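Participant: Sequence below, structure please.
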Amino acid sequence: MKKFKLGLRTALAVLALSGMTVNAAPALAAGKMTIASSQDPGSWDPIDTFLVAWAVVSTNIFDGLTYRGPDLKLVPGLAESWEELDQGKRIRFKLRHDVKFHDGEPFNAESVKFTFDRLLGAEGAKGPQRSNYTAIESVDIIDDYTVDMKLKTPDPVLLTKLAGYGAMIVPPKYIKEKGEDYFNLNPVGTGAFKFVSYTPKVNIKLAANPDYWGGAPKLSELEYRFISEPATAVAELQAGRVDLVIPPIIPIGMLPVIQNDSKLEIASVPGPTVDALRFNTRDGITADPRVRKAIIMAIDRATIIKSILVGQAVEITSFQGASSFGYDPELKALPYDPEGAKKLLAEAGVKPGATIQIDIRGNDTTMNEVAQVIASYLQMVGITATLKPYETNVLLNDIIPQGKTGAMFEQKWGGWTFDFDNTAYAMYHSGEKWNPYEKDATLDKLLESQRPLTDRAEREKILKEIGKYVTDKALELPLYNSNAIYGISKRVKGFVPAPDNRIKLNEVTVE
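Facilitator: Down below sits the predicted model:
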């Protein structure tokens, strides 16, 4: 039996360090904070989305059984403690007492069971989150404040997954009475801030929850404005109409604008986000692995990072950063070798003047600059690349999943668990949303084989093997692991930048 349990004194200390208190007397909140986020997720239901832009807001509306803050350490959330039973086949969670949803509904074992029955059932099947939690067989109620989570197979990162996205605990009565569609647009959780109003494509407004189990927020209001245009977001920050700009809005080229403004500052921390241009391996010239390798060899990524990203990123060899479990520092990328690229293209029968299309997010200014440079490099080896910008939601929800991309397409991935499984399974396993082209039985077997392992060393070995296999097949042009860059008004006090953009704002004030 393996126990994960915190005594009351220890729990209080841990929560205090993570910016929360337990059963604190409600304080009178004051002040409003306005945040610029680049994207409207379109639904606030935890099972409907994978978007970081959802988590930016919803970390303040919902809670999970566990919580991971800016220091990336896992601590209790709505579960006060947990322990593994039956050689890891069951996890028993002891739940917090006296916690209420924003509508007054009590949080208890029933709401935990409802949340996971819903996630793993027909409703969850409509969204992208269920595949992250398929190790769970069932959630069984032991008593009002104890649940057992039975597992089909061990999942070594499940406790981290319970801290975010699809595992956020939702109110059974509210959803049953109001319906799924209503809940999508009018979210209710147990978090530090309550939903007030939502205007699609414009903003979402929240108000302080004075009864929050982690202590009443110091702010009275939060407003998240959806601003996709970087210049507009920075102008609003300069004008004082926005207090915080969330990554990845701010392009590298606009950093000096903020740094030279005495009222503003930059907060930059190494993050999980990696950028790549992935290949259409089904159609056209990029169906040939020699062509894919030639394209990789044609691009001087080190120069791109130095000249465009000015030190705010590091080069990657696989689709993960150095902080990811499964990262292989020994893995070598294909070198920058334009002459070698030309030879490979000739071997593949690709003649000078061949054309490809690169699909990118229209509002990603930094990637627009990077992609233009990549097109210039490709021109030097005889390939003419055209850039096709898409509205982000269209690219992510239609073009990529439906396999309608050009030869290459932008993929920006948060990898928020800091575990390569969370990225690799979604990107490379047959039938997954983000893998519209590849069906590789060998790769599927590798991905599936590491998930049940509790031996970290053995699992890490397989994850490294996956990284090497994908690199050898040249399924993408890996670019860089970028910093999370926040633009912030100096009026904001108590803000701690989070690598994964999931920021609780209950301890923040605005002067």
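
Participant: Please count neighbours and contacts with C-alpha atoms only from this point.
Facilitator: Noted.

Participant: Distance-wise, check Thr115 relative to Val370.
Facilitator: Separation of Thr115 from Val370 (Cα to Cα, to the nearest Å): 41 Å.

Participant: ok, the two, which is more surrounded?
Facilitator: For the pair Thr115 and Val370, the greater number of neighbours falls to Thr115 (23 against 18), based on other Cα atoms under 10 Å.

Participant: Can you tell me the element that one falls in?
Facilitator: Assigning secondary structure by DSSP states H and E places Thr115 in helix 109-120.

Participant: Before we compare anything, build this one as well:
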Amino acid sequence: MRKRRLAACLAVPLAVAMLATACGGGDSGAPRDTVTVEWGEPENPLVPGNTTETNGSNVMDALFAGLVKYSPDDSSVHNEMAESIQPSPDHRFYTIKIKPGWTFHDGSPVTAESFVKAWNYTAYGPNGQQGGSFFEQIKGYDELNPEEEGATPPTDQLSGLKVVDPTTFTVELKAPLTIFPTMLGYGAFYPLPERFFADPEGFEQHPIGNGPFKFESRVPNESLTVSRYDGFQGEDKAKIGKVQFKVYDELDTAYEDLVSGNLDFVRQVPVSALAGDIWRTDLGDGAQEKPGLLTQNIAFPLYDQRFQNPDLRKAISMAIDRETITRQIFAGSRTPADGWVAPSVQGYVPNQCGEYCTYDPQKAKELLAKAGGFQGTLQIISNGDGGHSEWSEAVASSIRQTLGIDVRFTPTPTFSEFRRQASAREFSGMFRTGWIADYPSIESFLTQLYRTGASSNDYEYSNPEFDAALDRANAAPTIPEAERRYAAAERILAQDMPVIPLWSQPVQAGLSDRLADAKATPFRKLDLTSVTLKPQQP
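Facilitator: Next comes the predicted model:
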């Protein structure tokens, strides 16, 4: 039986920070067959190859289907549009056959060329797509992305991609990559219709995918609505009519709307509802928790000379009391980090960070002195609309009390503005780099975050030794051996500490009692095709 608290807004349980919250109430106004989902403005227009953050990818996953898909229960990999993905013995050459009969939302067919043209467009450097580096292992990528600044690539086609027939294409890689099939469910690998290439700007205003839902409408900074695509050829067809993604500036406000019946899904329960398991009392059967592929970190802008010394970065890491913060702020629901990889992912190795992720005030002070101290104010920057204020304040307080330097939490109003600043390299202090795996592999916590020039390496970390370790892992003959080699690459990060691991977290999502069946995935998303509604009460 679900219990509800409708009388009052939530109070933050600790004095480290106070969030202004608003109580929701009344009818949401959404039609009966529309499910409403908590959301935030994405960083970029909704093009798969240019969408590498969570808000945008939530919509991409509704509008598009990939070659493979990930189980909402355990993130295991299954074919979606792919009939088969056949590797060569050395995992350097792949033959991909797609299922016939699939169409985009405009009725045009999805063909092998739909994938090849989309991948070429994303990989071509002058197009400036954030997901371009996902194709760096394909032969010809270097020609599309010359090192000389301002140089024009000699071609806009990846030489490693060949269309064989309407349902078959081949991929030749620069070097073996055993986990390549696992990667192919990520949004950067989605196909694109011909209409995109004819009118990219028009597509941005009205995306056309091949997934279970089609784009219907959008009001910027307010909502985006998708509706069921009845021509969807996948096995998991949508059972509801529409999904409305609603923009919230405060996670607490979204949670109150959930509790009061004005919202159907919250991706993350706010910390104000964790103390005393308030959220379980509020939501009853709608409180869902499962292991997640999620980590929370703080990064250094290594393009700022003040943060170049690794001893300074290690000192700050060792000044953070993770055990106390996770216990007091998150009611023990987070696990203090001992490395850069989530414990729930296959291939995780404990204690990769070693002493540098252990709270040690004396050693932290010694390292700070060795680094020559820190002058001025040290900022911790995060978006203010994602429920990060309390823990950011607590981390700032721990560093300040331990090292005796001025540390302040500086919120950026919205996630989209925060991401714009990250991409523009505008940060003058440490900044939040929470991460949700792109696909279920230890590699997803490493390559795109720490390889030189990678898509989410917003701090400009570069270490040739680390890059070479990734190359060795990519070339492993089996996935278990690849996992061992990726773990060896992870250990190199402890030498440099470009990013401070804070904690890993489970998925703690909230569902309304309108939903008869619904699943939060290990990627902290609502599995939209599993959602069904309870019969309407007379």
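
Participant: Need the TM-score from the superposition.
Facilitator: Once superposed, the chains reach a TM-score of 0.86 (TM-score structural alignment, normalised by the length of the first structure), with 475 aligned residues with a Cα RMSD of 2.5 Å.

Participant: matching residues in the second structure for the helix holding Thr115 of the first structure?
Facilitator: Here helix 109-120 of the first structure aligns to the second structure at residues 112-123, judged by TM-score structural alignment.

Participant: would you list every one of the strands in the stretch 1-150 of the second structure?
Facilitator: Here the stretch 1-150 of the second structure has its strands, by DSSP state E, counting those that start in this stretch, at 34-39, 68-70, 77-79, 82-87, 93-98.

Participant: and what of the stretch 151-300 of the first structure?
Facilitator: Using DSSP E, counting those that start in this stretch, strands in the stretch 151-300 of the first structure cover 193-199, 203-208, 221-226, 244-245, 264-279.

Participant: average distance between the fourth one and the second structure?
Facilitator: Read that as strand 244-245 of the first structure. With mean Cα distance after the TM-score superposition for the first structure, strand 244-245 of the first structure departs from the second structure by a mean of 1.2 Å once superposed.

Participant: elements contacting that strand?
Facilitator: Packing partners of strand 244-245 of the first structure (3 or more Cα pairs under 8 Å, 6 or more residues apart in numbering; DSSP states H and E): strand 32-37, helix 230-239, strand 476-489.

Participant: Residues in contact with it: which ones?
Facilitator: Applying Cα atoms under 8 Å, 6 or more residues apart in numbering, the contact partners of strand 244-245 of the first structure are 34-37, 233-234, 237, 486-489.

Participant: go on, the first one?
Facilitator: With contacts defined as Cα under 8 Å, 6+ apart, strand 193-199 of the first structure is touched by 60-61, 102, 185-188, 204-209, 217, 222, 506.

Participant: now swap in the third one and tell me
Facilitator: For strand 221-226 of the first structure, the external contacting residues (Cα under 8 Å, 6+ apart) are 30-40, 57, 193, 201-208.

Participant: Restricted to buried residues, select these in PyMOL.
Facilitator: Per 16 or more other Cα atoms under 10 Å, the buried members of the contacts of strand 221-226 of the first structure correspond to this PyMOL selection:
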select buried, resi 32+33+34+35+36+37+38+39+40+57+193+203+204+205+206+207+208
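
Participant: Next one: the spatially most central residue of the first structure relative to Ser482 of the first structure, how far apart?
Facilitator: Geometric centre of the first structure, nearest residue: Gly414, 3.8 Å, by Cα atoms, centre = their mean. Distance of Gly414 of the first structure to Ser482 of the first structure, given as Cα to Cα: 10 Å.

Participant: shared neighbours, the two?
Facilitator: Listed as contacting both Gly414 of the first structure and Ser482 by Cα under 8 Å, 6+ apart are 272-274.
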